[in-house]
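**Q** structure here, sequence nowhere to be found:
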């Protein structure tokens, strides 16, 4: 299928596009505009259970090489990376959300949380510096040049273009939200710390980041606990008496 092949470098986007097109075709069949849904049976790309790609440090650095401070791309990326806000929340953030050096907002309402989860985090110095380019009278941080608020869809579309121009086909706006969770996990942060920043509803969602990205740090600390140098090895060799029996006779070879 040409549409699927054209999006092969962005499997998540390809699967989402196929899903939406299939829904549209189902509607066309229901309205008797078509006799069948041509997308039925079209296999989706295997993407694993990780969902959207979390930006790596190299990808973040690449984006910052292409887009300098003061540009909409730089501000959008920085705001989402250092707040963990999703697109629908990021486009609503403004100076009214800064209180006492903290960024405070309620995540988009869901059926599980009709009031929305309250997120209150310190403003990171890098984000504070980026926000200096935003006029004090701006209604939202990411408003357009015409002073109008961006839509979540518009921000997603813009981020897609910015990432493609920077040669980052796997990166997306949602991947920035995952990137801050990755950073916290790699720094040894616990699931509850991730939840306090991301506003995740369940512990299992945040725990997944610890399992996926915290293993390297845990392995480092685990190996660091082992004894170092010859003295440490000698201590390990000092077995309890029952294992340190002196052998008076040499070992016999098998069959002799």
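**A** Arrived safely. Bear in mind that the values here come from a model prediction, so they are computed numbers and not experimental data. Numbers count the residues shown, from 1 in each chain.
**Q** C-alpha from now on. contacts and neighbour counts both.
**A** Noted.
**Q** who's in contact with the closest residue to residue 216 other than its chain neighbours?
**A** Excluding the flanking residues, the one nearest residue 216 by CA to CA, 6 or more residues apart in numbering is residue 186, at 7.3 Å. Counting by CA atoms under 8 Å, 6 or more residues apart in numbering, residue 186 touches 210, 213-217.
**Q** of those residues, which is the most crowded?
**A** Among those, the one with the most neighbours (other CA atoms under 10 Å) is residue 210, at 25 neighbours.
**Q** that one and residue 175, how far apart?
**A** Distance, residue 210 to residue 175, by CA to CA, to the nearest Å: 16 Å.
**Q** this is the other structure I want to compare:
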């Protein structure tokens, strides 16, 4: 499956997603009256809110993004698992990617799918801040190394795709999220020439919503994108340098083992 074909599958699939988290459930409330009888989800939500059992979701961007991302990832995992032959692996909160999709229905190989969230700006035409596409000084900069927190080297993925969840914050209601829009794009198509943070080594996306929807970033080709950002002067901390040295040593060890071949006596316990 090409990136374009997988993009089409994802775009069609996310159309069926509905953000249905109404708030945070609190078990004990002095205002509650039991039993609660409800004939619809909406009526149950109203009873819970009036009884003091429904607290609002967080409105802080990073916290709300975590809630959104988990909900979207759960939905996509279920959709891939319903696809005969589809295989999906879920990442952790601090790993890349959020989902690794593979299997015959997706053309073989491994595909990295990451979920990003962004709040609409007050003008309704852009995101409030830049979406982060990649961490620029680790796995992205060294695409052939097996970096900690990434299941496989960057270049071993047949495609990299982002699902961007753009929402309007509603701070008057517990669910917080209004007008949710899900956009599927290849990261290079929506990349800017600016970092998404002045204090972290992150590659930023463009902020214009139409540019995000139509893949009109600041690079004309993937080659131009990779050339620019892999040559960018990111800071390298001591921790990142240690991770790089470890990944490099593991790559050298694996290469040496491959060159010796499986019949080499040094690979047989008790021989050599």
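**A** Looks like it arrived, so ask away. These figures come from a predicted structure and were not determined experimentally.
**Q** could you get me the TM-score between them?
**A** TM-score of the superposed chains, computed with TM-score structural alignment, normalised by the length of the first structure, equals 0.21; 100 aligned residues with a CA RMSD of 6.6 Å.
**Q** on that earlier part again, going by distance to residue 165 of the first structure, which of the contacts of residue 186 of the first structure wins?
**A** residue 213 (27.6 Å; CA to CA).
**Q** ok, residue 4 of the first structure - how many residues close by?
**A** Neighbour count of residue 4 of the first structure, defined by other CA under 10 Å: 19.
**Q** where's the nearest residue to it once chain neighbours are set aside relative to residue 175 of the first structure, distance?
**A** Excluding its sequence neighbours, the residue lying closest to residue 4 of the first structure (CA to CA, 6+ apart) is residue 14, at 5.9 Å. For residue 14 of the first structure, the distance to residue 175 of the first structure (CA to CA) stands at 16 Å.
**Q** which of the helices or strands spans residue 69 of the second structure?
**A** According to DSSP states H and E, residue 69 of the second structure maps onto helix 61-81.
**Q** what residues sit buried inside that helix?
**A** By 16 or more other CA atoms under 10 Å, the buried positions in helix 61-81 of the second structure come out as 64-66, 68-69, 71-73, 75-77, 79-80.
**Q** so what does that helix touch, helix or strand wise?
**A** helix 3-14, strand 87-90, strand 110-119 (3 or more CA pairs under 8 Å, 6 or more residues apart in numbering; DSSP states H and E).
**Q** cutoff 7 Å now
**A** Judged by 3 or more CA pairs under 7 Å, 6 or more residues apart in numbering; DSSP states H and E, helix 61-81 of the second structure is in contact with strand 87-90.
**Q** quick one: which two of the buried residues of helix 61-81 of the second structure are the most distant?
**A** Spanning the widest gap among these are 64 and 80, at 24.6 Å by CA to CA.
**Q** could you point out which element follows the lengthiest helix in the first structure?
**A** Longest among the helix segments of the first structure by residue count, using DSSP state H, is helix 11-30. Remark: after helix 11-30 of the first structure, the chain's next helix or strand is helix 57-66, criterion DSSP H and E.
**Q** same question for whatever helix or strand comes next after that following helix: list its buried residues.
**A** As assigned by DSSP H and E, the chain's next helix or strand after helix 57-66 of the first structure is helix 72-81. Buried residues in helix 72-81 of the first structure, counting neighbours by 16+ other CA under 10 Å, are found at 72-81.
**Q** next, the angle from helix 72-81 of the first structure to helix 57-66.
**A** Relative orientation of helix 72-81 of the first structure and helix 57-66, computed by axes from the mean of the first three to the mean of the last three CA atoms, to 10 degrees: 150 degrees.
**Q** if we can go back for a sec, among the buried residues of helix 61-81 of the second structure, which one lies nearest to residue 180 of the second structure?
**A** residue 68 (10.1 Å).
**Q** is it true that residue 228 of the second structure lies in a helix?
**A** Yes - checked against DSSP: H, G, I helix; E, B strand; the rest coil, residue 228 of the second structure lies within a helix.
**Q** buried set for the longest helix along the second structure?
**A** Ranked by residue count and defined by DSSP H, the top helix of the second structure is helix 238-260. Residues 244, 246-248 are the ones in helix 238-260 of the second structure that count as buried (16+ other CA under 10 Å).
**Q** now these in a markdown table, with distance to residue 45 of the second structure?
**A** Putting the buried residues of helix 238-260 of the second structure into a markdown table (distance: CA to CA, whole Å) gives the following:
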| residue | distance to residue 45 of the second structure |
| --- | --- |
| 244 | 50 |
| 246 | 51 |
| 247 | 50 |
| 248 | 54 |
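**Q** what about the helices in the stretch 151-256 of the first structure?
**A** In the stretch 151-256 of the first structure, the helices defined using DSSP state H, counting those that start in this stretch lie at 152-165, 173-186, 191-198, 203-213, 215-224, 229-237.
**Q** strands of the stretch 101-250 of the second structure, residue ranges please.
**A** All strands of the stretch 101-250 of the second structure, identified by DSSP state E, counting those that start in this stretch, fall at 110-119, 132-135, 157-169, 177-185, 191-195, 202-205.
**Q** turn these into TSV, including mean neighbour count and distance to residue 44 of the second structure.
**A** Below are the strands of the stretch 101-250 of the second structure laid out as TSV (neighbours: other CA atoms under 10 Å; distance: least, CA to CA, whole Å):
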stretch	mean neighbour count	distance to residue 44 of the second structure
strand 110-119	23	28
strand 132-135	21	37
strand 157-169	21	23
strand 177-185	19	19
strand 191-195	21	43
strand 202-205	24	40
